[in-house]
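J.: Structure for this input, please:
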Amino acid sequence: MKRVSIFTGKFRATMIAVTVASAFTASTSFAQEDKDLKPAVKTATQINESAANSQVKVNNLTDQIDSKLQQFKTINKEIEGLDVYNSQLRKQIANQVQEMADLNRSIDDVSVIERQITPLMIRMIDGLEQFVALDVPFLQEERSNRITDLKNMMDRADVAPSEKFRRVMEAYQVEMDYGRTLEAYAGLHTIDGQERNVDFLRIGRTALIYQTRDGSLQGIWNKESNKWEALSSDYRTQVTKGLRMAKKQMAPDLLMLPVAITD
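T.: Have a look, this model is predicted:
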């Protein structure tokens, strides 16, 4: 029995020694593994950090690409709008070019018309002068001055041809209006060699009558003989009435006056 106990004790000692040796060996192995793992861990950490930095760069690049893409889309829309605008401008420019061509042709035509209308206006003024000379002799000074002004105007370079033509037509219109109006005006008239103040009564171009201020004498222009003839005192009241009507001093009414009948 003692021998067993001693053997058992030796066995335990041996086991303890083995255990201690194993623990030491394991500790040494763990230290070695730890020493071997540190570089790997460090490398893995660096890889993770690099990956994180790369991801940040990727995110930044993605944001930049999105921004550039948005700018690209915006610029494309602007380009489309500019294309439409430029197309419209090209049409407008084409129309303006056509208008310029039309204006140039019109200017050429105006030059031709101006060269033709100036002689026409001169003939119209000469014709008007002849007409006034042969017409009933009313407002002779006024009408003569109007024709003189027209002739002087034709020699002026500062008056446009359009204005000259307007003035000539205006003179013709005035002469036309004389034929359908009733007018009374004061003037001087020679009666029996003596100049007298009289009132003239013009009834269109149908009759031109004068009456002295005292109403004692009156006369009428004879178109056939182209001279003045005395009127009977029987017409005094009618002439006075006509003068008052022309001066707007009484309402229009029927007048009984002699009228020359011409063929």
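J.: okay, CA-based contacts and neighbour counts for the rest of this
T.: Noted.
J.: roughly how far out does the host helix or strand of residue 12 sit from the chain middle?
T.: Residue 12 is part of helix 2-134, with elements assigned from DSSP states H and E. Chain-centre distance of helix 2-134: 45 Å, with Cα atoms, centre = their mean, to the nearest Å.
J.: neighbours around residue 118, how many?
T.: Here the count is done by other Cα atoms under 10 Å, and residue 118 has 15 residues near it.
J.: cool, and the one 4 residues further on?
T.: Residues within reach of residue 122, counting by other Cα under 10 Å, total 16.
J.: residue contacts, it?
T.: Applying Cα atoms under 8 Å, 6 or more residues apart in numbering, one finds that residue 122 lies in contact with 151, 154.
J.: And for residue 135?
T.: Residue 135 makes no contacts at all, as judged by Cα under 8 Å, 6+ apart.
J.: and what of residue 118?
T.: Neighbour list for residue 118: residue 161 [criterion: Cα under 8 Å, 6+ apart].
J.: and the gap between it and residue 220?
T.: Plainly put, residue 118 is 39 Å away from residue 220 if you go by Cα to Cα, to the nearest Å.
J.: Give me the secondary structure label for residue 136.
T.: coil (DSSP: H, G, I helix; E, B strand; the rest coil).
J.: hang on, it packs against residue 208?
T.: Yes - counting by Cα atoms under 8 Å, residue 136 touches residue 208, with 7.3 Å between them.
J.: here's the other one to compare against:
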Amino acid sequence: MKACFARTMVLAALLASTSALAQEQALEPVVDAATEINQAARSSQLTVDKIADTTQERMQQYKQINRQISGLEVYVQQLQRQIDFQEQEQLDLNASIDEVSVVERQITPLMLRMIESLETFVELDVPFLADERANRIAGLQDLMDRADVDVSEKFRRVMEAYQIEADYGRTIEAYNGEMDVNGQAQEVEFLRVGRTVFIYKTRNGEHLAVWNQQAREWQELDASYASDVQEALRIARKQLAPDLLMLPIFTDGAQAGE
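T.: Next up, the predicted model:
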């Protein structure tokens, strides 16, 4: 009876062992599959994490690019305003160029008339600095024929000549020169007070003469004016301070003292 029970126990144990082995063998594919699933899950998670990181990076790049686009849009708008302004300036400049062409055609004859009028004025004026003034007008006439000088420069030179002539009427001047005195060339000192008084005095002081603009001729002065003329010459040369002068002038053909 005991032997039978023992065999039964051994058989049961053997059956249990065989069953456990069979179960273990049956579970191996499941375990392997679970392992593969876990590995695949880890790989998928890594892929998901990588995709998430990449997505975040792309999102930051997208935002940065959007900011750059916004900045470029503002910059392009500013450039467009500048282009519009430059195009308007170009239109205005073209209009100005057309106007300049018209002005040039009009101003050249005007300058020629101004030079001609200035020449006539100098010829009829008190004859001080005759060579200097004549040379200035001749220079303007030559200048007008030059193609390498801008119209603006020509006009500036003409206006400068007019300004110089205008200044003569407000200044006092003394300079040296030569005069034909009694048929003999002599060195003299000229005195000009505006355009009112024009006198010369010989170096030795023997001859004094004043220009009579009405008669357009020189008239001798007596020696009583010598000291006043000498003082006026020194004032004109800035050797004396300005002072009241007694000099002869002509009004309506009559000589008067001043």
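J.: Return every residue with contacts to both of residue 136 and residue 208 of the first structure.
T.: Looking at what touches both residue 136 of the first structure and residue 208 (by Cα under 8 Å, 6+ apart), the common residues are residue 221.
J.: Can you find the partner of residue 217 of the second structure in the first structure?
T.: Taking TM-score structural alignment, residue 217 of the second structure has residue 227 as its aligned residue in the first structure.
J.: which residues touch the closest residue in space to its match that isn't next to it in sequence?
T.: Taking Cα to Cα, 6 or more residues apart in numbering as the measure, residue 227 of the first structure lies nearest to residue 221, with 5.8 Å between them; neighbours along the chain are not counted. Going by Cα under 8 Å, 6+ apart, residue 221 of the first structure touches 136, 207-209, 227-229.
J.: Which parts of the stretch 101-250 of the second structure are helices?
T.: With DSSP state H, counting those that start in this stretch, the ranges of helices along the stretch 101-250 of the second structure come out as 130-144, 151-168, 226-236.
J.: Indicate which one of these is closest to residue 13 of the second structure.
T.: With respect to residue 13 of the second structure, and counting by Cα to Cα, the nearest of those is helix 151-168 at 128.2 Å.
J.: Same question for that closest one: list its buried residues.
T.: Residues 151, 154-155, 157-158, 161 are the ones in helix 151-168 of the second structure that count as buried (16 or more other Cα atoms under 10 Å).
J.: would you turn those residues into CSV with distance to residue 241 of the second structure?
T.: Written out in CSV, the entries for the buried residues of helix 151-168 of the second structure read as follows (distance: Cα to Cα, whole Å):
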residue, distance to residue 241 of the second structure
151, 43
154, 39
155, 38
157, 34
158, 34
161, 29
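J.: Read off where stretch 58-65 of the first structure ends up in the second structure.
T.: Under TM-score structural alignment, the alignment places stretch 58-65 of the first structure onto residues 48-55 of the second structure.
J.: what's the average distance of the matching stretch to the first structure?
T.: Mean deviation of stretch 48-55 of the second structure from its aligned counterpart in the first structure after superposition (mean Cα distance after the TM-score superposition for the first structure): 1.2 Å.
J.: residue contacts, residue 229 of the second structure?
T.: With contacts taken as Cα under 8 Å, 6+ apart, residue 229 of the second structure has the following neighbours: 191, 247.
J.: Which residue in the first structure aligns with it?
T.: Under the alignment (TM-score structural alignment), residue 229 of the second structure maps onto residue 239 of the first structure.
J.: again with residue 155 of the second structure
T.: Using TM-score structural alignment, residue 155 of the second structure pairs with residue 165 in the first structure.
J.: so what's that match up against?
T.: Remark: with contacts taken as Cα under 8 Å, 6+ apart, residue 165 of the first structure is in contact with residue 121.
J.: hang on, the earlier thing: do you know which of the helices of the stretch 101-250 of the second structure lies nearest residue 45 of the second structure?
T.: Scanning the helices of the stretch 101-250 of the second structure with Cα to Cα as the criterion, the closest one proves to be helix 151-168, at 83.3 Å.
J.: Just want the angle from that closest one to helix 130-144.
T.: Here helix 151-168 of the second structure runs at 160 degrees with respect to helix 130-144, directions being taken by axes from the mean of the first three to the mean of the last three Cα atoms, to 10 degrees.
J.: superposed on the first structure, where does helix 151-168 of the second structure end up, distance-wise?
T.: Using mean Cα distance after the TM-score superposition for the first structure, the mean distance for helix 151-168 of the second structure is 0.3 Å.
J.: Then stretch 8-21 of the second structure?
T.: Superposed on the first structure, stretch 8-21 of the second structure shows a mean distance of 1.2 Å to its aligned residues (mean Cα distance after the TM-score superposition for the first structure).
J.: tell me, that stretch lands on which residues of the first structure?
T.: The alignment of stretch 8-21 of the second structure onto the first structure (TM-score structural alignment) covers residues 18-31.
J.: buried set for that stretch?
T.: Of the residues in stretch 18-31 of the first structure, none count as buried by neighbour count, 16+ other Cα under 10 Å.
J.: try stretch 197-216 of the second structure
T.: Buried positions in stretch 197-216 of the second structure, judged by neighbour count with 16+ other Cα under 10 Å: 197-202, 207-213.
J.: Looking at those, which is nearest residue 186 of the second structure?
T.: residue 202 (6.9 Å).
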